[in-house]
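A.B. asks: Starting from these lines, generate the structure:
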Amino acid sequence: MATIKTTAPAKINLTLHVTGQRADGYHLLDSLVVFAEVGDVISATRAVDMRLTVTGHFAEGVPLDGSNLVLKAAEALRRERGVTMGAHLHLEKNLPHAAGIGGGSSDAAATLKLLAELWDVEPLAHDDPAVLALGADVPVCLRAPTPCRMAGIGEELSDFTALPRAALVLVNPNVEVPTPEAFRGLTQKTNPAMGELPVGVTLNGFTDWLHEQRNDLHKPAAAVATEIDKALTMMRQQRAVLWAGMSGSGATCVAVVKDMGAARQVARMIQIREQSWWVVPTPLLS
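C.D. replies: Reported below is the predicted structural model:
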């Protein structure tokens, strides 16, 4: 049988403002989310049962049972669309774990789109309750590769379609920061929202705007993993870096540069100094 595959791109929070907390404990966010070309790869083949295999540099520790978001997404689509057939799914795990770049959520979103094609059923919309039930980042990942402003608990999405062309350098200092731990470290949970991005902004104007925004999880994440600030210092020392910050709940840091030539140069300089770190130059998707 034919196998189809897709990439689950890394989700990057260029800003992450925590604006409040609901009575049920969910935090309210205001975030600019973009996607990188690098990502996990998911393939699927029709079958009578559901099965998941995993390979790749970060395959170790990935669960193969129903706790995996790939299989949760598959079962959600089967349930919502009344599908009776199964699929053999394979995940090539290229993104680090607990890294603040939405690896599991992007995998789930990519699985939903891939299996809708494989099973020839209508895809689930990003605002479908079954999608949000998979996790707060899954709806925005369903919109990939379109940059989005994400608000609420992840369900309020609006497109950012006029970002300037740029490239990114992703750096993970080989540490994990569990998202709940970063949120527990927040001392202030009601903060100002993200500022409005000027229309038709240049790359320099965009990075100037980024310097005025925040990631409210940076401080608590850096308290868990001091390597975050080390990575950011190294990135900001590179002349080609226009802006650098932490993505999501960490520990992956991201630098914005003008093009892939600059991204490769910055990545090479950091990788030489820290050979055990995960360092990837990648285009910014839009």
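A.B. asks: okay, CA-based contacts and neighbour counts for the rest of this
C.D. replies: OK.
A.B. asks: Doesn't residue 57 belong to a strand?
C.D. replies: No: looking at residue 57 with DSSP: H, G, I helix; E, B strand; the rest coil, it is coil, so not inside a strand.
A.B. asks: Do I have it right that it meets residue 97?
C.D. replies: No: the criterion here is CA atoms under 8 Å, and residue 57 misses it with residue 97 at 10.8 Å.
A.B. asks: which residues touch the helix or strand hosting residue 150?
C.D. replies: Assigned by DSSP states H and E, residue 150 belongs to strand 148-152. Contacts to strand 148-152, defined as CA atoms under 8 Å, 6 or more residues apart in numbering, come from residues 27-34, 140, 156-160.
A.B. asks: same thing but 10 Å
C.D. replies: Applying CA atoms under 10 Å, 6 or more residues apart in numbering, the external contacts of strand 148-152 come out as 13, 15-22, 26-35, 136-137, 139-141, 156-161, 193-194, 286.
A.B. asks: to compare against the first, here's another:
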Amino acid sequence: MPQIEVFAPAKVNLTLHVTGQRPDGYHLLDSLVAFADFGDHLSVETANALSLKVIGPFAKGVPEDNSNLCWRAAELFGEPVAITLDKRLPHPAGIGGGSSDAAAVLRAMETLFQRPYEGDALALGADTPVCRIATAARMQGIGDVVNKVNLIPMAAVLVNPGVDVPTPSVFKALESKSNAPMTEMPAPEFPAQLWSWLENQRNDLEEPARKVAPVISDVLHALSGRGARVVRMSGSGATCFALFENDGLADLVARDVARDHPDWWVQAVRLA
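C.D. replies: Model prediction:
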């Protein structure tokens, strides 16, 4: 049977500004999102019935039924397929693993069945629309407004301490639900200005997430003071990142942090 191999990259919120809250409870966001060259791998093939098998280093605890976003994505597309998910990203981690997996399933099925997915990707979660394009973008609204941006490639280190940080708990701990959006992003041909701009943006969920899971402060501290231009948390946590101007320094920091904290997940990546 035809089979498609597809990559689901880690999503990193380089910035995440919470700018408001709608009457229905949904939060309004303004976020610069980039994608890593590391992530989950999936294979999708035509089948007589929908099925999902999860393998890989982070397979434990990942459901293989209709509670998994991969399964739901295939259901929304409307064709039976057999999905194998090689789970290489920790979960839940604030790096869009489930949403990126679902978006990858949709891309694979579009190729398999030679037709576009015409449904609403937002039905699979706020991160799914931006994961559908899987390239640097500005995400606004409740995740429904996504515009590609030009971003210089960046070396980064991702670190997850292996704790579950429930997103509802983080938003509940957020004191201000109405904060300033991102300022105007400099053009990528001015990297010095771009780095300075990034340093002055923020993740509004970082402080409340640190209250929910204090170990996030330990991760941020472990990444600081090592030559990074930016050290910040991604999404609602617990994964944090450090951005560097060269790959060599990122590789060195990743090695040192992994040595000092063998129970943490540490990965050097390139973002774009």
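A.B. asks: quick one: secondary structure of the counterpart of residue 207 of structure 1 in structure 2?
C.D. replies: Taking TM-score structural alignment, residue 207 of structure 1 has residue 195 as its aligned residue in structure 2. Put simply, residue 195 of structure 2 is helix when judged by three-state DSSP.
A.B. asks: which residue packs closest to residue 195 of structure 2, ignoring adjacent ones?
C.D. replies: residue 229 (7.2 Å; CA to CA, 6 or more residues apart in numbering).
A.B. asks: residues in contact with the one you found?
C.D. replies: With contact set as CA under 10 Å, 6+ apart, residue 229 of structure 2 has these partners: 156, 195, 196, 198, 199, 242, 243, 244, 245.
A.B. asks: Now check it against structure 1: what is it aligned to?
C.D. replies: Superposed on structure 1 with TM-score structural alignment, residue 229 of structure 2 falls opposite residue 242.
A.B. asks: Tell me how far its match lies from residue 175 of structure 1.
C.D. replies: Going from residue 242 of structure 1 to residue 175 of structure 1 by CA to CA, to the nearest Å gives 25 Å.
A.B. asks: Which of the helices or strands spans residue 282 of structure 1?
C.D. replies: strand 278-285.
A.B. asks: Give me the buried subset of the contacts of strand 148-152 of structure 1.
C.D. replies: Buried by 16 or more other CA atoms under 10 Å: 13, 15-20, 27-35, 136-137, 139-141, 156-157, 193-194, 286, out of the contacts of strand 148-152 of structure 1.
A.B. asks: Which ones among those residues map onto strands?
C.D. replies: Using DSSP state E, the members of those that fall in strands are 13, 17-20, 27-35, 156-157.
A.B. asks: Looking at those, spot the one nearest residue 233 of structure 1.
C.D. replies: Nearest to residue 233 of structure 1, judged by CA to CA, of these is residue 13 at 18.7 Å.
A.B. asks: Hmm, residue 215 and the closest one touching each other?
C.D. replies: Yes: under the contact definition of CA atoms under 10 Å, residue 13 of structure 1 touches residue 215, with a separation of 8.4 Å.
A.B. asks: hey, what's in contact with both of those two?
C.D. replies: In contact with both residue 13 of structure 1 and residue 215: 30, 31, 245, 246, 247, 248, 249, 250, using CA under 10 Å, 6+ apart.
A.B. asks: still on that earlier bit, which two among the ones in strands among the buried ones among the contacts of strand 148-152 of structure 1 are spaced furthest apart?
C.D. replies: Longest span within those, CA to CA: 20 and 35, 25.2 Å.
A.B. asks: Trace stretch 250-267 of structure 2 over to structure 1 and give me the residue numbers.
C.D. replies: By TM-score structural alignment, stretch 250-267 of structure 2 lines up with residues 263-280 in structure 1.
A.B. asks: now stretch 103-113 of structure 2
C.D. replies: Against structure 1, stretch 103-113 of structure 2 falls on residues 109-119 (TM-score structural alignment).
A.B. asks: Mean distance of the lengthiest helix in structure 2 to its aligned residues in structure 1, please.
C.D. replies: Taking DSSP state H as the criterion, structure 2 has its longest helix at helix 97-113. The superposed helix 97-113 of structure 2 is, by mean CA distance after the TM-score superposition for structure 1, a mean 0.7 Å from where its aligned residues fall in structure 1.
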